[in-house]
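J.: Mind looking at a prediction? Sequence and model below.
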Amino acid sequence: MQPRFIRVAGVVAGELPSVVPAKRNRRRASAIVLGLAAAVLASTGPAGAAPGPVNAAPVPANAASGPVSSTRAPVVNRVMSWNLHAGGEDVSAQAREVARLRPQVIGFQEACRADVKEIQSQLKRMGLTYYVAYGTVRGDRWNCGLWGGNAFGQAVLSATPIVERGNQLYSQGGTEERGYMWVRTTVNGKATWVYNTHLAQAGQRTERARQVDELTRATRSRARAVILGDFNAEPQYAELGGMWSSRFRDADPDCGRAENYPACAPTADANPRRKKFDYIWLRGITAPGGNTVVGSPHSDHDMVYAGLR
C-alpha cells in the first residue's frame, strides 16, 4: 500500500506537509471484546458526565506519530473536527493525537461520552484543560459498550469557557438518529458560535438534504459561525447546496460546489476511493492558511483543522 501524504490546503510558508502511513482496514477490537464478554455473561448469568489574534502554530512533521509537544497552551485560533469511529479505537492514542495539534476548539463526531471524558482527562494530565459540551443522539446502553450509561453522539471541547450550549435532533435522522449541537465560546479572542454535526449515512441523500436545511435555518442569525462535522457527502453533492447558498465556505480553499475545484483533500476511508466528508464551514470568518488534513491510524476519518481570523 502506498504511503498517504498529509494534505495542507493553502500551505503557510515554513510549513511542510508530512508523511503518515495509510490507515489499515480493520475490524473493531472492541466489538470482539464485547462479543466475548456477552458470551461469558450468557453462560454464567449476572452477578448478585474559556486574547488577541495569533497565527496558527505549525504542526510537527511527525504530528501523527511523534512525541506530544512540550508547548502546552492551545493554539487560540485553531479549530478541529474529528470523527472518533464510535468507540472502536484506542482512546489514549486519540488523546495524544489531539494533544499534538493543540486546538482551541474540537468537534468530535461518533463520540461515546465515556471516551470523551477520558480524552478530556488525559489532555488535562498533559497540560491541556478543556471545557466540554455533549450533543447526545442516543442514550441507551447498547451504543457504546455492554454496561450502559455511555451516551453517543457529538461533543465539543473548548479551551475557553462555554457560555451557551444546546443540542437538537434532526426531524429525519435516516437509519440512525442524527443531530447537531452548538456552543458559544471564544476563538482567536472573539465570541464565536460553533456548531458540530454528523449527517445521515451513504445512500440517504434526501435525509441529508433535509438535515442541511434544518442546520442552515438554525444558524441563519449567526454572523460569526463555524460548523464542524462529518457530512457524509462530497462538496459537489446536491444536498450540500444549502450550505453554499447560506454563505458558508469550506476552510479548504480548493473546495467549492464543483467537483475537483481543483481538488479537495480527502478526509475519510470510503469505497471505491477515499472521499472528503469532513468539513470546517465558515461564515463571517476566514482561514488564511486554509485547512490541514492529518491522517491517523486511530480512526477511519482524518483530523481536519484550520487557523481562523
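T.: Yep, it's here.
J.: going forward, measure contacts and count neighbours with C-alpha atoms only.
T.: Noted.
J.: where do the strands sit along the stretch 101-250 of the chain?
T.: Counting by DSSP state E, counting those that start in this stretch, one finds strands in the stretch 101-250 of the chain at the ranges 103-112, 131-138, 152-158, 164-169, 179-187, 190-198, 225-230, 249-250.
J.: List of residues touching the helix or strand just after the shortest one?
T.: The element immediately downstream of strand 249-250 (helix or strand, assigned by DSSP states H and E) is strand 278-283. Contact with strand 278-283 is made by 80-82, 223-232, 247-252, 267-268, 301, 304-306, as judged by C-alpha atoms under 8 Å, 6 or more residues apart in numbering.
J.: Tell me how far stretch 156-166 lies from the chain's centre.
T.: Relative to the centre of its chain, stretch 156-166 is centred 15 Å away, using C-alpha atoms, centre = their mean, to the nearest Å.
J.: Comparison target, given below:
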Amino acid sequence: MSDAATDSPRPAPGPDQPPIPVRLVTFNTHHGVGTDERHDLARLATVLAAADADLICLQEVDRRFGPRSEDVDQALLLSRALDMHLAWGPAIDEPRRDGGDRRQYGNALLSRLPVLVSDVHRLPGGGEPRSALQTMVELDGGALWVTATHLTTSSAAERAEQVAALAALHTGAMATGVLVGDFNASPDAPELEPLHARFTDAWELAGEKEDRAGWRFWTSGQGLTHPAGAPRRRIDQVWVSEGVGVASARVLDAEGASDHLPLVVDLLVPSGV
C-alpha cells in the first residue's frame, strides 16, 4: 500500500474530545535469538503478547534469512501468533540462490489498528543497509503516523545523515506522529539533535516511568534498554510530535528473548486530526 498524504486542512478537535489512548512497543528482537543464544520465536511472541500493545515496532526481523533464524518468515509468524496486521520494511532484500522467497531483514510493524499507508524509505550510509518503515494507522476518530527505524552502528556522522533523512520524511501533512526504533545513540547525542526541532523524547514526557534498574539504584529512572542483562544504554527510543501526550513509559523484562529490552509507551493522541 502506498497512498499519498494530502495537505488539506483537517478540522480542529473540539474541547470536549478526549485524546485517544494508544499503547506502543518498540523492540530490537535480535532476529529472535536470546541471551542464551537460542532462536526461540515462541518466547518472543509470548513477551510481545504480554505487553498488550496496539502497535508493535520491531527491528532486526528476519524473513527467510537463513539458518540463524531457522529460515522462517518471522514477521508473518509473529503477526499470525498475535493476530495483528503486518507492515514490512526490509533493509536487506536479496535473491536466494535456490530461487525461492527473497532473503530479507529489517523493520516490522504489528498493529491492531488498520494500516492505511505503508512505505519503505532507504537511508543513506555505507555498510549494512538501513531503512525506515513509515506507516499511517487509523484510530477511532483520528490517525497516527508511525515511522520505525534502526540506525547504523558505523559512525555518528552516518547516523547524522540518516537522522536528516528521517526528519525530512516528517512533513506538515504528518503533524501527528511518532518516530521509534533503535537509534544506536543516546537521546542527547549530537547526531540526534535535529529531532528535537520536530519531536520530543517520550521518556522525558512520561507522567509515570518504570525501568529494569533493580538493585542498580544508580541507574533508576533512566530507561536503559541495552544490553538486556545489565542495561547501560538508552538507545531504544520513542519520539513524539507536538500535541501527542505520554501517560507512561516502561522498560519491560524481555525474559531473555533478545539482547535488548522492549520499551512500551502509552500515548495520548489528539482526536480529530
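T.: That came in fine, so what should we check first? Since the structure is predicted, the reported quantities are computational estimates derived from the model, not experimental observations.
J.: how about the strands of the stretch 101-250 of the first structure in a markdown table, adding mean neighbour count and distance to residue 279 of the first structure?
T.: Listed next are the strands of the stretch 101-250 of the first structure as a markdown table, based on neighbours: other C-alpha atoms under 10 Å; distance: least, C-alpha to C-alpha, whole Å:
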| stretch | mean neighbour count | distance to residue 279 of the first structure |
| --- | --- | --- |
| strand 103-112 | 26 | 11 |
| strand 131-138 | 22 | 18 |
| strand 152-158 | 27 | 15 |
| strand 164-169 | 16 | 19 |
| strand 179-187 | 25 | 14 |
| strand 190-198 | 22 | 10 |
| strand 225-230 | 26 | 6 |
| strand 249-250 | 24 | 7 |
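J.: Let me have the ones you listed in TSV, extended by distance to residue 119 of the first structure.
T.: Below are the strands of the stretch 101-250 of the first structure laid out as TSV (distance: least, C-alpha to C-alpha, whole Å):
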stretch	distance to residue 119 of the first structure
strand 103-112	11
strand 131-138	11
strand 152-158	10
strand 164-169	20
strand 179-187	19
strand 190-198	18
strand 225-230	19
strand 249-250	27
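J.: Out of these, flag the one nearest residue 296 of the first structure.
T.: strand 103-112 (14.5 Å; C-alpha to C-alpha).
J.: Give the equivalent position in the first structure for residue 201 of the second structure.
T.: Counting by TM-score structural alignment, residue 201 of the second structure corresponds to residue 250 in the first structure.
J.: Nearest residue to that match in space, please, no chain neighbours.
T.: Nearest residue to residue 250 of the first structure in three dimensions, chain neighbours excluded: residue 281, at 4.6 Å (C-alpha to C-alpha, 6 or more residues apart in numbering).
J.: What separation is there between the one you found and residue 90 of the first structure?
T.: Counting by C-alpha to C-alpha, to the nearest Å, the gap from residue 281 of the first structure to residue 90 of the first structure is 28 Å.
J.: more crowded one of those two?
T.: Neighbours per residue (other C-alpha atoms under 10 Å) separate residue 281 of the first structure from residue 90, with residue 281 holding more: 22 against 15.
J.: That one maps to what in the second structure?
T.: Aligning on TM-score structural alignment places residue 281 of the first structure opposite residue 239 in the second structure.
J.: just residue 98 of the first structure next, same as before
T.: Counting by TM-score structural alignment, residue 98 of the first structure corresponds to residue 48 in the second structure.
J.: Tell me the secondary structure at its match.
T.: For residue 48 of the second structure, the assignment made with DSSP: H, G, I helix; E, B strand; the rest coil gives helix.
J.: By residue count, which helix of the second structure is the longest?
T.: helix 156-169 (DSSP state H).
J.: which part of the first structure lines up with that one?
T.: The aligned range for helix 156-169 of the second structure is 205-218, by TM-score structural alignment.
J.: Mean deviation, that stretch versus the second structure?
T.: Its aligned residues in the second structure lie a mean 0.4 Å from stretch 205-218 of the first structure after superposition (mean C-alpha distance after the TM-score superposition for the first structure).
J.: If anything else comes up later, I'll come back, but that's it for now.
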